[in-house]
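S.K.: got a sequence here, can you model it:
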Amino acid sequence: MTINSTQFDGNQWVSQVQAWALELGFSQIGVASVDLSSAEAGLLAWLEQGFHGDMAYMANHGLKRARPAELVPGTLSVITVRMNYLPRDTPDGWQTVEWVRLDHPTEGIVSVYARGRDYHKVLRSRLQKLSDRIAQAIGPFGHRVFTDSAPVLEAELAARSGQGWRGKHTLLLNRDAGSLFFLGEIYVDVPLPVSEPVQEHCGTCNACIEVCPTQAIVAPHRLDARRCISYLTIEHAGAIPLELRAPIGNRIYGCDDCQLVCPWNKFAQRSPLPDFDPREGLSGQQLVALFEWTEAEFLQRTEGSPIRRIGHERWQRNIAVALGNALRAGADVGPFLQRHVQHPSGLVREHVLWALAQGR
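M.R.: From the prediction side, this is the model:
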């Protein structure tokens, strides 16, 4: 659309959008330009090293990921948003609670962000509402909303628009909110004043690099996704590499270690939305009980959850690995595993047999 510059105060308008965003449960907005050319070399190097693993979609769109105006022709600015996701009733000292969970080998650990409603659904719906509110104020305008759903350099755009800085684990960090938030974008055909980026505040801290169970953070700001537990338990469809099964421990969907250890997450903010409250059955549950979910039960219990996307087979594969690690830790899960050595899925069966071997 074309805006009469004599009647349009960009800074005042962005402030108004921020107010609307807060009403919708967003924590902050920013504005980034569409020029991400300086990020292209890093993206290409990461892809050339194969660090994206099975995530072919990371390479399928070429450099469109770093070129918003090519992905959505007519885009002049990118409105970025972040939304805190720590559940409303999260206790003080929540990091300690999560570390203790990892010391209970028979409990299945789902990443904090995935215990509630699928964030794709929450953010997409609210981003569209925000876009509709903007349209009411300025008239129809060209736009498209994204949240982890297209070839978009989300963390890069967020960093360039003042939402935070890239931590050494590659996640975005914010001085007032740590890293426990989701990101989203609205590509718009409106020229807007760009937000100022913020300074980096990691200093000499390497806690995230040192804590990673699989050493997936191969250097500051460099993640080999093929070794990342989140990638292995969610994105990877085949057998989990043998050498990475033991470090997975009892993590069955995602991993929070690099966030739990980060000093900035003492400032993590609770979400005001009920959407991210933990669902019954996805927190504090025993591995045996979770493995026994039938496919119908899995689909019913994960309806509207991000977990559903991995499917029942991968769910059981992940739990079989965790059961093997529990058996090695002395848990009495051998008889249960023995009952599943003839599992109809070859993928699950392989991991069950591996799990049984951990008790020898």
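
S.K.: C-alpha only now, for contacts and for neighbours.
M.R.: Will do.

S.K.: and stretch 352-360, which residues are buried?
M.R.: Residues 352, 353, 354, 355, 356, 358, 359 are the ones in stretch 352-360 that count as buried (16 or more other Cα atoms under 10 Å).

S.K.: check contacts around residue 120.
M.R.: 147, 148, 149, 306 (Cα atoms under 8 Å, 6 or more residues apart in numbering).

S.K.: ok, it to residue 337 distance?
M.R.: For residue 120, the distance to residue 337 equals 35 Å [Cα to Cα, to the nearest Å].

S.K.: again with residue 176
M.R.: Counting by Cα to Cα, the gap from residue 176 to residue 337 is 45 Å.

S.K.: those two: who's more crowded?
M.R.: Applying other Cα atoms under 10 Å to residue 176 and residue 337 shows that residue 337 carries more neighbours, namely 22 against 13.

S.K.: a markdown table for the contacts of residue 120, including secondary structure, distance to residue 130 and neighbour count?
M.R.: Below are those laid out as a markdown table (DSSP: H, G, I helix; E, B strand; the rest coil; distance: Cα to Cα, whole Å; neighbours: other Cα atoms under 10 Å):
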| residue | secondary structure | distance to residue 130 | neighbour count |
| --- | --- | --- | --- |
| 147 | coil | 14 | 22 |
| 148 | coil | 17 | 16 |
| 149 | coil | 18 | 10 |
| 306 | helix | 23 | 19 |
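
S.K.: the structure of the following sequence is requested for comparison with the preceding one:
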Amino acid sequence: MAAAADIRTAIRARALAEGFDAVGFAPAALDRRVGAWLADFLAAGRHGDMGWLAARAEWRADPRAMWPAARTVLALGLSYAPDRDPLELLRHPDRGIVSVYAQGRDYHDVVKRRLKRLARWLHETEGCAVKVFVDTAAVMEKPLAARAGIGWQGKHTNLVSREHGSWLFLGMVYTDLELAPDAAEEDHCGNCRRCLDACPTDAFPAPYQLDARRCISYLTIEHAGPVDPGLRPKLGNRIYGCDDCLAVCPWNKFARRTGEAEFLPRAELTAPRLADLARLDDPGFRQVFSGSPIKRIGRDRFVRNVLYALGNSGDPAMAAEAARLLDDPDPVVRDAAAWAVARLTRPSELHQARHE
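M.R.: Sure, this is the predicted structure:
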């Protein structure tokens, strides 16, 4: 037991030395209630177009189904806490809001690089087998992180930490080492429901339940087609993701601004002008968002989001910017452009805007 305790201590020290802010150990197993929750979520169709969630549901519900040799999960968290209110730009409808997590370098690259260094050290030190994951595999990071004691899943279904608030990137190391788990974190949400009340699209049918089909993060990132016209006005000027439910969490008062340079916001993404973004062609989009997670959704989906934001700006001068894209090669962009022009233009002016 002493040797195992020493291994845990050494792993924790090494993880902190690699720059991780939160470290916890969990058994390579999940409570059956987690699998039941996932099954209900999928059966209700609340995953929307995210077919990949259903494709490996059995792996998500049971880490050993994916890797039978797994015995322990090392859960790691890396803070990306901002130094300003993410909701401030809601008062500036001519600017686009990019979710805090996407304003810096792609976290997948940063977290995975550190996970690999940690896993390599663990393998070389203990001779154990290891696998690393950063939310691109069939792994339920949030329930595992909660079981490992680094936070709990709040009523918005995201992880909340007493030390880091709602601002943690998560990574997992699976290993065949048998190590004692940490105590699972208790739920500290109490009677608070700020996150539920803050959601612009009412994406939470109940506390601890999410309908992704109404979530702005899903709609602006995962959903490829036109957004339901009834939801478009609720997007406001959010053009990539949404931080509303995260930003209002009272536990954020304990979070300190991230010290990770690669997560600090790029100047061009802190308050970008919608008019400038609407003019991006594919090469321009790729250049602006090189090294950013935004690049993965492609120019067309991104410009679609920008056009919805233009339509919500309330500024008739923006109609001309939207009208430039009425003949865009992409049909979803054309649809978004027509919607924005109609929102910003009086019927008598619509014909003129189309031909400017």
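
S.K.: for the one helix or strand residue 42 of structure 2 maps to, the distance to its chain's centre please.
M.R.: Using DSSP states H and E, residue 42 of structure 2 falls within helix 32-43. On the basis of Cα atoms, centre = their mean, to the nearest Å, helix 32-43 of structure 2 is displaced by 20 Å from the centre of the chain it belongs to.

S.K.: mind listing what's buried in the next helix or strand after that helix?
M.R.: Using DSSP H and E, the next helix or strand after helix 32-43 of structure 2 towards the C-terminus is helix 51-55. Buried positions in helix 51-55 of structure 2, judged by neighbour count with 16+ other Cα under 10 Å: 53, 54.

S.K.: now the strands: where do they sit in the stretch 101-250 of structure 1?
M.R.: In the stretch 101-250 of structure 1, the strands defined using DSSP state E, counting those that start in this stretch lie at 109-110, 143-146, 165-166, 172-173, 181-188, 217-219, 222-223.

S.K.: reformat those strands as JSON lines; add distance to residue 44 of structure 1 and mean neighbour count.
M.R.: Formatted as JSON lines, the strands of the stretch 101-250 of structure 1 follow (distance: least, Cα to Cα, whole Å; neighbours: other Cα atoms under 10 Å):
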{"stretch": "strand 109-110", "distance to residue 44 of structure 1": "32", "mean neighbour count": "24"}
{"stretch": "strand 143-146", "distance to residue 44 of structure 1": "22", "mean neighbour count": "20"}
{"stretch": "strand 165-166", "distance to residue 44 of structure 1": "18", "mean neighbour count": "24"}
{"stretch": "strand 172-173", "distance to residue 44 of structure 1": "20", "mean neighbour count": "25"}
{"stretch": "strand 181-188", "distance to residue 44 of structure 1": "22", "mean neighbour count": "24"}
{"stretch": "strand 217-219", "distance to residue 44 of structure 1": "17", "mean neighbour count": "17"}
{"stretch": "strand 222-223", "distance to residue 44 of structure 1": "13", "mean neighbour count": "18"}
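
S.K.: in contact with residue 258 of structure 2, which residues?
M.R.: Per Cα under 8 Å, 6+ apart, neighbours of residue 258 of structure 2: 79, 80, 81, 82, 264.

S.K.: which of these count as buried?
M.R.: Here, 16+ other Cα under 10 Å leaves 79, 80, 81, 82, 264 buried among these.

S.K.: structure 1: which residue goes with the third one?
M.R.: It stands for residue 81 of structure 2. Aligned by TM-score structural alignment, residue 81 of structure 2 pairs with residue 86 of structure 1.

S.K.: for residue 238 of structure 2, state which of the buried ones among the contacts of residue 258 of structure 2 is nearest.
M.R.: Distance ranking of these against residue 238 of structure 2, using Cα to Cα, places residue 82 first at 17.0 Å.

S.K.: three-state assignment of the nearest residue to that closest one once chain neighbours are set aside?
M.R.: With sequence-adjacent residues excluded and distances taken as Cα to Cα, 6 or more residues apart in numbering, residue 82 of structure 2 is closest to residue 257, at 5.3 Å. Assigned with DSSP: H, G, I helix; E, B strand; the rest coil, residue 257 of structure 2 falls in the coil class.

S.K.: number of residues surrounding residue 257 of structure 2?
M.R.: Neighbours of residue 257 of structure 2 (other Cα under 10 Å): 15.

S.K.: so what's it up against?
M.R.: 80, 81, 82, 83.

S.K.: ok, back up a step: could I get the strands of the stretch 101-250 of structure 1 as TSV with distance to residue 8 of structure 1?
M.R.: Below are the strands of the stretch 101-250 of structure 1 laid out as TSV (distance: least, Cα to Cα, whole Å):
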stretch	distance to residue 8 of structure 1
strand 109-110	47
strand 143-146	18
strand 165-166	30
strand 172-173	31
strand 181-188	15
strand 217-219	45
strand 222-223	41
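
S.K.: right, and these - which one's nearest residue 52 of structure 1?
M.R.: strand 222-223 (8.9 Å).

S.K.: what sits up against the closest one?
M.R.: Contacts of strand 222-223 of structure 1 (Cα under 8 Å, 6+ apart): 51, 168, 169, 170, 216, 217.

S.K.: which ones are touching the residue nearest to the third one when sequence neighbours are not counted?
M.R.: Taking Cα to Cα, 6+ apart, and ignoring the residues beside it in sequence, residue 169 of structure 1 has residue 221 as its nearest neighbour in space, at 5.7 Å. Under the criterion of Cα under 8 Å, 6+ apart, the contact list for residue 221 of structure 1 reads 166, 167, 168, 169, 170.

S.K.: what's the closest of these to residue 329 of structure 1?
M.R.: Minimum distance to residue 329 of structure 1 across the contacts of residue 221 of structure 1 is 28.7 Å, recorded for residue 169 (Cα to Cα).
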